[in-house]
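Participant: how would this look folded up:
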Amino acid sequence: MTNLTAFLDRLDSIVSRYLAEVAGPRERLALLRWQIAERHALDRRETMPGHATTSAFVLSPDHAQVLLIDHVVIGRWLQPGGHYEPAGSFHESALREAVEETGVTTPVLHPWHRGGDLPFAIDSHEVPGNPRRNEPPHIHHDLQYLFIADPALPLVAQEEEVHAAAWKPIAALAEIAPVAFARLRSLSPSG
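Facilitator: I've put the predicted structure just below:
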């Protein structure tokens, strides 16, 4: 079994489980499912019309705050994340991005995940092209995971990709990630 086959089989299993157990009635993920069925190399950023990314909603223990980054290329505040990089699980890829981009220390996977790799949300969205990388506008199939961290600990933004990293009120997610925000409102801090 090739690395791509193993990756796509794992992604297909997670997407199917997400659609059966988590997704709302309007979440169909048609393009992502089509690309998986067509065996596109979704683990490579060159794959068009879209490819896999992972991101992290790092919450304060009381769920009042979320850690966001001021993204250099996109020019707005977003949750930390990036193109999928090989990892033992998708949430480990998201965690690595959060730590790299913000310097957040000791984040832990949120109890909602029950230690597993089921995404809290999957958001397929269009992103602008990046002329520096000769990339046209394309789709990010973003597997989103929840983490908990202490907002009192210092942050260090990764200056190549991030202007700043800061804790913001959880309501900031309403515009950034409406599906995840709506789902978060139903959680209690104890999970």
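Participant: Could you use CA atoms for every contact and neighbour count after this?
Facilitator: OK.
Participant: secondary structure class for the most centrally placed residue in the chain?
Facilitator: The residue lying closest to the centre of the chain (Cα atoms, centre = their mean) is S55, at 2.0 Å. Using DSSP: H, G, I helix; E, B strand; the rest coil, the structure places S55 in strand.
Participant: and S190, how many residues sit next to it?
Facilitator: By the criterion of other Cα atoms under 10 Å, S190 has 10 neighbours.
Participant: for comparison, sequence B:
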Amino acid sequence: MSLHSSAVSTLSEWVAPSAAQEALRHAYLGFLAAREDACARSCAPGHLTASSLVLDATGTRALLTLHPRIGRWVQLGGHCEPGDASLEDAALREAREESGIADLVISPTPIHLDVHPITCSLGVPTRHFDVRFLVRSLTDAPPVRSAESTDLAWWPLSAPPPDSPDLVPLFASARESSTRTP
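Facilitator: Reported below is the predicted structural model:
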């Protein structure tokens, strides 16, 4: 199965937790139906990305990266690569690369969708159709900052970073989902 087909399957089966998320789910599926290259970074109108909200072993803190390009705290994640078989695979690969933590377990069901405008590696304005997953660290291994980050830090799920209103619904989704994941 291709990454594109896998993305269609994942989003077709996902039960959105709200009317707004359901509307986004349909928009993603429409975009996937219109664009065979929707998962490729080279798709200039926009492309699917995969991210992970990494929780610590207690499930009470989230690991965030201070993104060098946008200067804000965000969850770990990024573009899908040709070797990724699924959005889940892409999200887990990105989480491991950006956190330096190998012992991570991902929930196969997305917890949140978000579309945001960005100028990414294409150098032109585009949109990221981000599919967000919940990931658990099985150990207390310290994160190791990668070259893709200015900083890494654990943030309480009850208190996202200031000036990060976009993280509020993601943190809420994580709190709701965390008791149902490995």
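Participant: From what I see, the residue nearest to the centre of structure 1 and E97 are in contact.
Facilitator: Yes: S55 of structure 1 lies in contact with E97 (Cα atoms under 8 Å); the separation is 7.1 Å.
Participant: where do the helices sit along structure 1?
Facilitator: With DSSP state H, the ranges of helices along structure 1 come out as 3-21, 30-37, 90-102, 173-176, 178-185.
Participant: hmm, back to that, what residues are up against the equivalent of the residue nearest to the centre of structure 1 over in structure 2?
Facilitator: By TM-score structural alignment, S55 of structure 1 lines up with S51 in structure 2. By Cα atoms under 8 Å, 6 or more residues apart in numbering, the contact list for S51 of structure 2 reads 75-78, 90-92, 94-95, 130-133.
Participant: Skipping adjacent residues, who's closest to the alignment partner in structure 1 of H4 of structure 2 in space?
Facilitator: Using TM-score structural alignment as the criterion, H4 of structure 2 maps onto L8 of structure 1. In space, and not counting its chain neighbours, L8 of structure 1 is closest to I36: 6.4 Å by Cα to Cα, 6 or more residues apart in numbering.
Participant: okay, and the common contacts of S55 and E97 of structure 1?
Facilitator: P80, G81, G82.
Participant: What does the second one correspond to in structure 2?
Facilitator: Yep, that's G81 of structure 1 we're talking about. By TM-score structural alignment, G81 of structure 1 lines up with G77.
Participant: Isn't that match up against E88?
Facilitator: No: contact criterion Cα under 8 Å: G77 of structure 2 and E88 do not qualify, at 10.8 Å.
Participant: which residues do these two both contact?
Facilitator: Joint contacts of G77 of structure 2 and E88 (Cα under 8 Å, 6+ apart) are A50.
Participant: quick one: the residue of structure 2 most remote from its centre and A27 of structure 2, what's the gap?
Facilitator: The centre of structure 2 is farthest from one residue, A34, which by Cα atoms, centre = their mean lies 22.3 Å away. In this view, A34 of structure 2 and A27 of structure 2 are 11 Å apart by Cα to Cα, to the nearest Å.
Participant: The longest strand along structure 2 maps to which residues in structure 1?
Facilitator: Assignment by DSSP state E gives strand 125-137 as the longest strand of structure 2. Using TM-score structural alignment, strand 125-137 of structure 2 lines up with residues 137-149 of structure 1.
Participant: buried stuff in the matching stretch?
Facilitator: Applying a neighbour-count criterion of 16 or more other Cα atoms under 10 Å, one finds H138, I139, H140, H141, D142, L143, Q144, Y145, L146, F147, I148, A149 buried in stretch 137-149 of structure 1.
Participant: For burial, what's the neighbour tally of the nearest residue to the fifth one once chain neighbours are set aside?
Facilitator: Same thing as D142 of structure 1. Leaving aside its sequence neighbours, D142 of structure 1 sits nearest to T53 (Cα to Cα, 6+ apart; 4.6 Å). By the criterion of other Cα under 10 Å, T53 of structure 1 has 27 neighbours.
Participant: just the one 3 residues further on next, same as before
Facilitator: Other residues within reach of A56 of structure 1 by the criterion other Cα under 10 Å amount to 31.
Participant: Touching, it and G81? I think so.
Facilitator: Yes: if you go by Cα under 8 Å, A56 of structure 1 and G81 touch, sitting 6.1 Å apart.
Participant: Can you work out which residues contact both of these two?
Facilitator: A94, E97, A98.
Participant: so can I have JSON lines of those showing distance to T105 of structure 1 and neighbour count?
Facilitator: Output for the shared contacts of A56 and G81 of structure 1, formatted as JSON lines (distance: Cα to Cα, whole Å; neighbours: other Cα atoms under 10 Å):
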{"residue": "A94", "distance to T105 of structure 1": "14", "neighbour count": "29"}
{"residue": "E97", "distance to T105 of structure 1": "12", "neighbour count": "23"}
{"residue": "A98", "distance to T105 of structure 1": "10", "neighbour count": "29"}
